[in-house]
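Visitor: Structure, please.
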Amino acid sequence: MEGKWIFTEAKRTEEPMMVCFRKEVLVDRVCDRCTIQISADSRYFLYINSDMVDCGPAKMPAGLRCYDELDITPYIKQGNNEIFVKVLCYPKDSLKALGFSSGPISVITEGVGGLLIHELDTNYGLSTDESWMCAKIDGYGFVKNKFAGYVGFSEHIDYERVQASLDNNMKNAVVVMDSANSNPYGLASFWQLVKRPIPQMYMEKKDTFKLMRQYDNTYEYDAQVYVFAFPAIKVSGKQGGFAKLTYAESYGRFEETGYVKGVRNNPDRQEIIGEVDYITLQEGETIYIPFYPRAFRFVKVEVSEDVEVEEFFYYETGYPLDVQAEFKADDEVYEKIWDVSLRTLKLCMYETYVDCPYYEQMQYMMDTYLEAIYTMSVSDDSRLVKKAINDFAYSQLPNGLLPCNAPSSFVQVIPGFAIYWLLLLDAYFMYEDDVEFVKGHLGTVDRIIDFFTRHINEDGLLGDTGFWQFFDWVDGWERGVPVQKGVNILYNMLFVLGLRTAAKLNLSVGRLSTHNEYLALANSLSYQIIKHSFDKETGLFKNSPNDEKPVSVHAQVFAVVAQVVMCEDNKRALMRTTVENAGKLKPMSYAMRFFLCRALEETDMYDEVYKTFRIWDAYKELLELDLTTWPEDFVTQRSDCHGWSALPLSEFVRCYLGVRPIEYGFKKVGIYIYDSPFEKYSGTAVAKGKEIFVDIDNVTGNVALRIPKGLDYELKDFRKNVQSPKYLISTY
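Guide: Next up is the predicted model:
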């Protein structure tokens, strides 16, 4: 890249700051194509001739920085053109990051600031150098968030001071460094520049706001669905007037027990409470769009007496996922469950997967594993999945563990989440024939396995791994940890699942000795788990050898999915006993029910999903609260949009439509149909970019399939309530 990194000065920033860059270029003749490569430390927003073009760069782990390649031809005109770039530069300060005072935790920065643009096809003079003008912007205030510290800051903008900075403080930029990744002697830059591995985020203007109520100079709006968007408000008034925007997922209220949400769109005795952006106007008309998108369904707009709201809309943004799967049923509530699940997933896909768009916006490993499964169930676009695998692998710690979230400005560790990365690599390989990519990550796998192996005690069980041994959000489990002291059997089972998965991956690429080593260790651990934690009186597993009796569904489910119990008859007996005692055992959260479904599927008891465990009834109850996305859990319902709760996407495709990969690389398709709560349903699944059409009538037993010619598939029908099924199979 020929452009150079430019900034206001060659000095690390100690506080968050907004810097604006500007250049005017004269274009004698508009060329057929004008492409630029652009990056920034830490984030940029590009405008050309006052039009919003794009923002970035995509979030990456430490040591890497993306550049975006943008076709800006539609924005260039003959004559004078103004290129204007806003750059937010965050300080590199670990202590400030721990106090949520450095910026979004998911945005890695070096604090050197700057903008980099390289012009590819043309010679308009767009590449960054000393000819660019820039200014640090006074009047752009960073306000620490009250509820969502992970996502950075709210804004407090004084437009009169901002305009004064633009008018009076512009000066020639300083070249901080060139764009090379190293000098001729190999001295590396702060980061290695890499091309963005995912598409640009989409932005779509929408106006769905409904005025809920108005009082004094306050307006309360409902977007009618949960959104992740750039709100845009046009106001007019005198200099010094103000507008204040409060963003919330729901109407709610504070009680002695904490923040309580009821029916989400019911304002009665409830209010809009959340993060706040505040603007002070200049004379006349002001259009405010925050630098970073906000998550909200409800917005409260408060203005001073002399200010009028002229227009209020938003630019919805997110990962441009092409959803190819469809689901239709004779009961419309299940179609709504499907639609809400899709919205939940898509709102948790941005430049990385995120746990939730409102609070952390962090790519947590367990969340990402489930969100990736849901993504690949409904689309053949796995680019964000592949990026997530790399994000965590590039962040591996010296002890072999992975941080529980990445990219991140600080290190947070949940040891068990490293196993979910292993499962993610395996899941990606099931859907994508990408052998070399998988082989390239087996070293990461080995180091994860090595960490856990080093923590096996003399009794042959995995001992204390340290850090935060979170497993699930369950009532009574402090911080989500099932065993506060002693051996955690659930972690042992999770490790066994990781070992068997790692063994399978190694076998697939010919590493036979490593496969055998991991399999032997898995079998040894399984023996010790059964020996120390299986309760013969109840026929169930305990969470810890020190427990008096079994207390959770979790231990039974993971004994099955991890193949701790190998005999098929014993697995079925264990799950039958679990079903019989379901009301006495601690239940699994929305997220963990993915594994419950796998255990029921494996033991031919999948009908218990909607019978004993009534999983879909829980979603129906949420719809009665007017939720348009699925919440984090049923214990706190802290977040109203959590990607790991979009379970119906995988289940409706995998077990009701029946379509799933049964060999690595989707080389063979399984069409395994299970009992469902519908009489008739249909839908579309996707396998390696090809659509499979499924139409099922449980009354007559008929199954109609339309599949691509040459598809290697295996059809199995596990329905118990159908006597004489008929199969109508056509190809296209």
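Visitor: CA only for contacts and neighbour counts going forward, please
Guide: Will do.
Visitor: ends of stretch 527-542, how far apart?
Guide: 14 Å (Cα to Cα, to the nearest Å).
Visitor: list the buried ones in that stretch?
Guide: Using 16 or more other Cα atoms under 10 Å as the test for burial, stretch 527-542 gives 528-530, 532-535, 539-542.
Visitor: All the strands of the stretch 151-300 of the chain, residue numbers only.
Guide: 153-158, 171-172, 174-178, 192-195, 202-206, 210-215, 218-237, 242-248, 251-255, 258-261, 271-272, 275-280, 284-288, 294-303 (DSSP state E, counting those that start in this stretch).
Visitor: Please produce JSON lines containing those, extended by distance to Ser645 and mean neighbour count.
Guide: Listed next are the strands of the stretch 151-300 of the chain as JSON lines, based on distance: least, Cα to Cα, whole Å; neighbours: other Cα atoms under 10 Å:
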{"stretch": "strand 153-158", "distance to Ser645": "27", "mean neighbour count": "21"}
{"stretch": "strand 171-172", "distance to Ser645": "50", "mean neighbour count": "18"}
{"stretch": "strand 174-178", "distance to Ser645": "45", "mean neighbour count": "19"}
{"stretch": "strand 192-195", "distance to Ser645": "32", "mean neighbour count": "15"}
{"stretch": "strand 202-206", "distance to Ser645": "24", "mean neighbour count": "14"}
{"stretch": "strand 210-215", "distance to Ser645": "27", "mean neighbour count": "12"}
{"stretch": "strand 218-237", "distance to Ser645": "15", "mean neighbour count": "20"}
{"stretch": "strand 242-248", "distance to Ser645": "20", "mean neighbour count": "21"}
{"stretch": "strand 251-255", "distance to Ser645": "21", "mean neighbour count": "17"}
{"stretch": "strand 258-261", "distance to Ser645": "18", "mean neighbour count": "14"}
{"stretch": "strand 271-272", "distance to Ser645": "24", "mean neighbour count": "18"}
{"stretch": "strand 275-280", "distance to Ser645": "24", "mean neighbour count": "22"}
{"stretch": "strand 284-288", "distance to Ser645": "33", "mean neighbour count": "16"}
{"stretch": "strand 294-303", "distance to Ser645": "17", "mean neighbour count": "24"}
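Visitor: here's the other one to compare against:
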Amino acid sequence: MKSRRRFFLIRYSFLFIFCYVNNICAQLQELNVPSVEYPCRRWEASWITCPGISTVDYHVLFFRKTFDLNEKPDRFIIHVSADNHYFLYVNGKLVTTGPARSDIRHWRYETIDIAPLLNKGKNVLAAQVNNWSVYKGWSQFTRHTAFLLQGYSPEEKMVNTDGSWKVIAVPAYRPKPVRWGDLPGYYGSYACDTIDGKAYPWGWQQPGFDDSHWFAARRFDNAYNHEEANGYWLLTPRTVPLQEMIPARVAEVVQADPAFLPPGNPFNGKDSLVIPPRKKLVFLLDNKTMTIGYPVLELSGGEKATVAITYAEALYYESKVKGNRNDIKNKKIYGLTDVILCSGCRHCSYMPLWLRPFRYVQLVVETREEPLVLHHFYYWYTSSPVQLKAYFSCGDKSLEPVWDMCWRTVKVCAQDILMSDASWEQLQYIGDSRIHALTLLYLSGDDRLMRNAIEQFDYSRTCEGMLASNYPNDGLSIIPAYSLVWIDMIYDYMMNRGDRDFIRKFRMGILQVLGWYENYLDSTGLLKALPYFNFTDWANDNEASGVFPSVKAGQSALATLQYVYSLLHAVKIFEFLNDTAHAVYYKNLAEDIKINVFNRCWDNERGLMAENPLKNEFSQHTNILAVLTNTIAQHEYARVMEKVMNGIGMTKTSIYYDFYLFEALCKAGLPEFFFKKMEIWKSMVQQGLTTTPETYARPRSDCHPWTSHPAYEMISFIAGIRPAEPGFRSVIVAPQPGMYNTIQASLPLPAGEIKVNLQRKGSHGLGGTVVLPSGMQGTLIWNQQQIALHGGEQKISVK
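Guide: Okay, here's the model as predicted:
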């Protein structure tokens, strides 16, 4: 798969990439990531806004600042932020968007060096600031429409936001809300846009634009850092890299009136398409893979014409069933729709206010009395700049597109937060983020979004110590089990990175979550009925099964063992932090609870753990946790997991919870069932999916990272590469190739790369090579034999 990985990278990153001269996005770097090198210690700039507007209502504001430089600078560092969202331009070039989503108490600002884009003489900074108000996505906090920019040093203070900036409220944008029923599923992200070209001040980002009729910006408020605990927004540096923005072209027109469709792609920027007056034409474009970004449509003429652009993950039959994603016959598009009202201007480019996820795009063009020229349709592919660095191969070519699908999913949904999905909610859920973060970490070696998620979940803590199920979110949703999963995320980070100072920040939060749960233990040692939304899994691939009856009723083995699972992780964290007292206390508590669960819920007749002491319900989930927590004896692992995989009379896991199923199969030494389960993911590929879906049967979302975990398991389970101690200071390589004879894999780490190239020798032997980073120690485990590993390359020969 290594050669295919290279091809996939080239295709994913560079195919259809082009340089469009008038729309070059400068790829600048966030200077305060990975460490804060350029903090703003004191804010001298002010938050500014537009005179005469309500700062809590929907608005799009354009800001400009013209300034002169005696010479081109070597360095020109600025801090920039806004509420809700900004696009920053330097001398007409799009620089970046922001701020990274967070809450009011930790409002992010970006820090960038714009010197490469500045010139001797006159220069212009321009910013578009959007406030969606009540039409915002749920991940968006907001207080007032405002903009903030400050130079890092006295040499740059000339651009500080104050009354010298010009501003105008632009009526060109109107919100186009996504109403309940518009889409075949639950939607919680941003509104779409109606863009009126006649009301748009074309060329406003450019140095030569006449802004003499614009208003002087109104000072709104002082700016304060988080430590000052004052003001509307408490500012903190961005903690994740700037998203990359790469121009890309939608692959192919697959449906259109042939009379008006010239050969080739009429939206490629070379072959303009002229739509005659008084015509209505429909064009369907297929990108071939799921993607995300800011689309741009360049038009000329066609005054009073309209263009409705709909973006969708898939097409639907009348029954709202998607079927094979490659099929388009007898299907309709349901998705996010922007509407452009054409002004008649020449070479005008329209772009929405927020990201548009899509595979399919439909353009419905209606002209009036003038012809409309479609010059170009492309998009700024937008994602965190993480790169695929891992690889895996076992000789099974049918697993290669599964690997690709998993990587594309985590990449598309890696933005300024770990988005739960590309299209529907775009929230950062704890349960989703654990899997997303681990898969992204193993495949890219990048931990920055993982750290950010752990920290942001801690921001959401309520007065009773529990966390919001997703954050940032200015509402409140509590799934108790997700507070436990947050502890599991910290454990994952500890084992893979081992940053003790970072982990120590969450010690009190961990204690609060564990204490909350402990208060719900009853006299039997099992958990009572818990408040809030007790989601576990879309069991049996059915949304109605998200909350298990036993969990709702109390004395649930499932809920109690999930508490034990996180208790055991917390014990390791406390040991790592040298907090011996809490490590001992919670270790003893976990052991006591396990005994109580086993004594009350183990069913000798079935040889399985029941859901409750009545022993009238059984689930795969509870037995998975019984293995993962060592509640049953080690010699029972394989037998129990074989019964779990049989599944008779048991509530079954969804493809999300299969993450935990695979972890238990790894522990039980049953790789054959992993490969059997991979038939589900292979069937996704056969159904035309290019990213992993939310559920297997009739998924709402076609791009959901919580089902991307097979790529993680290929390395951690099948290749067997796992940390042996915190910070990956040493490694365990315990391959489980199942039916396959070869395993090749690599895992990127800060210290270097772990590589395995192993082959079966005869019926029981193993040969090949293992490469560890310099200074790393490890152990190879094969057929109950252990071989010491050291830094560098070593040959393996086990009989």
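Visitor: ok so, going back, tell me the one among the buried residues of stretch 527-542 of the first structure nearest to Pro677 of the first structure.
Guide: Top of the list for closeness to Pro677 of the first structure, among these and by Cα to Cα, is Leu540 at 28.4 Å.
Visitor: Can you tell me what that closest one aligns to in the second structure?
Guide: Taking TM-score structural alignment, Leu540 of the first structure has Leu608 as its aligned residue in the second structure.
Visitor: same thing with Asn390 of the first structure?
Guide: Checking TM-score structural alignment: Asn390 of the first structure goes with Glu455.
Visitor: my guess is that match is in a strand, correct?
Guide: No. Under DSSP: H, G, I helix; E, B strand; the rest coil, Glu455 of the second structure falls outside any strand and is assigned helix.
Visitor: Pro661 of the first structure: how many residues sit nearby?
Guide: By other Cα atoms under 10 Å, the residues close to Pro661 of the first structure number 22.
Visitor: what residue of the second structure takes the place of it?
Guide: Per TM-score structural alignment, Pro661 of the first structure is aligned with Pro723.
Visitor: That match touches Ser716, doesn't it?
Guide: No. With contact defined as Cα atoms under 8 Å, Pro723 of the second structure does not count as touching Ser716 (9.2 Å).
Visitor: Name the residues contacting each of these two.
Guide: Overlap of the contact sets of Pro723 of the second structure and Ser716 (by Cα atoms under 8 Å, 6 or more residues apart in numbering) is empty.
Visitor: With Ala40 of the first structure as the reference, measure out to the closest residue to Met60 of the first structure other than its chain neighbours.
Guide: Closest residue in space to Met60 of the first structure, ignoring its immediate chain neighbours: Pro407 at 6.0 Å, by Cα to Cα, 6 or more residues apart in numbering. To Ala40 of the first structure, Pro407 of the first structure is 16 Å away according to Cα to Cα.
Visitor: Comparing the lengthiest helix in the first structure with the second structure, how large is the average distance?
Guide: Of all the elements of type helix in the first structure, the one with the most residues (DSSP state H) is helix 512-533. Once the two models are superposed, helix 512-533 of the first structure sits on average 1.9 Å from its counterpart in the second structure (mean Cα distance after the TM-score superposition for the first structure).
Visitor: Check which element follows that helix along the chain.
Guide: Next helix or strand after helix 512-533 of the first structure toward the C-terminus (DSSP states H and E): strand 534-535.
Visitor: All set, thanks.
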